[in-house]
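Colleague: below are the sequence and a predicted model; questions follow.
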Amino acid sequence: MGQDNKAKASNTTAPQSSETNTEAPSAIVRNLGLIKAMAIIMAILIVAALAVIIVTIYSRLTAANSAKTIQQNELVIPADSRITGASLGAKGQMLVIVEDKTGQQLWQLDASGKIQRKTRIAPQR
């Protein structure tokens, strides 16, 4: 009985299977580096897309503020004339009828208020 309590001096080894692990690694393990690289590239693209969206929103907000500025134009007509009619056309153009002693004139103005053409309407004599 004295020897039963003592540790056995014999060499013990872990059981080994008769099969060796010769299986090829799975596709995920083989391409792990490629998967990591693709994940990093996708993260960079997401950050770039967010930056583009933020810049676009900012530029549209600042452009909306600049569009609200008021334009002031001055149209000088001769002293003995008066405007008898005016109408707006497409794209902000304007047609003004100016009347003076000699007859009427049609003034065509562009959207910025500059005179493009003057047409005099005179009675036949």
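Modeller: Sure, I can see it. All values derive from a computational prediction rather than experimental measurement.

Colleague: drop to CA atoms for contacts and neighbour counts, all remaining ones
Modeller: OK.

Colleague: ranges for the strands of the protein?
Modeller: 82-88, 94-100, 103-109, 115-121 (DSSP state E).

Colleague: report the inter-axis angle for the last one versus strand 94-100.
Modeller: Spelled out, that is strand 115-121. Between strand 115-121 and strand 94-100, the angle formed by their directions is 40 degrees, by axes from the mean of the first three to the mean of the last three C-alpha atoms, to 10 degrees.

Colleague: this is the other structure I want to compare:
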Amino acid sequence: MPAYESVPYDNLIAGMVQPIVTQSIIIEPATGAVFTRGTVMARTGFATDGTWICTIVDSAAAGAAQKVPVAVLADEIVDASTVQQRATVYTQGEFNREALIFGGTDTIANHEAALNNAKIYTKRVVN
């Protein structure tokens, strides 16, 4: 049996023309902050070691930094509801636009241009 038959389908990754780049981040604790793979993240600051501090992107957020998408969560589930968590994000690549998760009432339409500017390219995927 070929090895590729055992690799599960990934609904998030939509292509391999652009390189996929990952980075470690910190998610600050917040009530209800349980994020799943595909959550679009905004950088809100930097830790003393230079690690990005991130939260979910939301165009209705009070802070300007929370409105700018910079990454897509790679981890399956990150529970930052009570304590700070480290996570892995994609900072570059091609992603299924329908698999991306945004804060508030945001949709891909709110952030697609900004995602593309950040080298996070969105594609329509037909299953």
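Modeller: Looks like it came in fine. All figures in this text were calculated on a predicted structure; none of them were measured in a lab.

Colleague: got a TM-score for the pair?
Modeller: TM-score of the superposed chains, computed with TM-score structural alignment, normalised by the length of the first structure, equals 0.18; 42 aligned residues with a C-alpha RMSD of 5.4 Å.

Colleague: dump the strands of the first structure to a markdown table, plus distance to residue 50 of the first structure and mean neighbour count.
Modeller: Shown next, in a markdown table, are these (distance: least, C-alpha to C-alpha, whole Å; neighbours: other C-alpha atoms under 10 Å):
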| stretch | distance to residue 50 of the first structure | mean neighbour count |
| --- | --- | --- |
| strand 82-88 | 43 | 12 |
| strand 94-100 | 44 | 19 |
| strand 103-109 | 44 | 18 |
| strand 115-121 | 46 | 13 |
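
Colleague: reformat the ones you listed as a markdown table; add distance to residue 33 of the first structure.
Modeller: Below are these laid out as a markdown table (distance: least, C-alpha to C-alpha, whole Å):
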| stretch | distance to residue 33 of the first structure |
| --- | --- |
| strand 82-88 | 67 |
| strand 94-100 | 68 |
| strand 103-109 | 68 |
| strand 115-121 | 68 |
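
Colleague: so residue 110 of the second structure sits in a helix?
Modeller: Yes: assignment of residue 110 of the second structure by DSSP: H, G, I helix; E, B strand; the rest coil places it within a helix.

Colleague: secondary structure class for residue 116 of the second structure?
Modeller: Assignment for residue 116 of the second structure (three-state DSSP): helix.

Colleague: so how far is residue 93 of the second structure from it?
Modeller: With distances taken as C-alpha to C-alpha, to the nearest Å, residue 116 of the second structure is found 10 Å from residue 93 of the second structure.

Colleague: cool, residue 42 of the second structure as well?
Modeller: From residue 42 of the second structure to residue 93 of the second structure the distance is 16 Å (C-alpha to C-alpha).

Colleague: quick one, helices of the first structure?
Modeller: For the first structure, the helices defined by DSSP state H occupy 27-30, 32-67.
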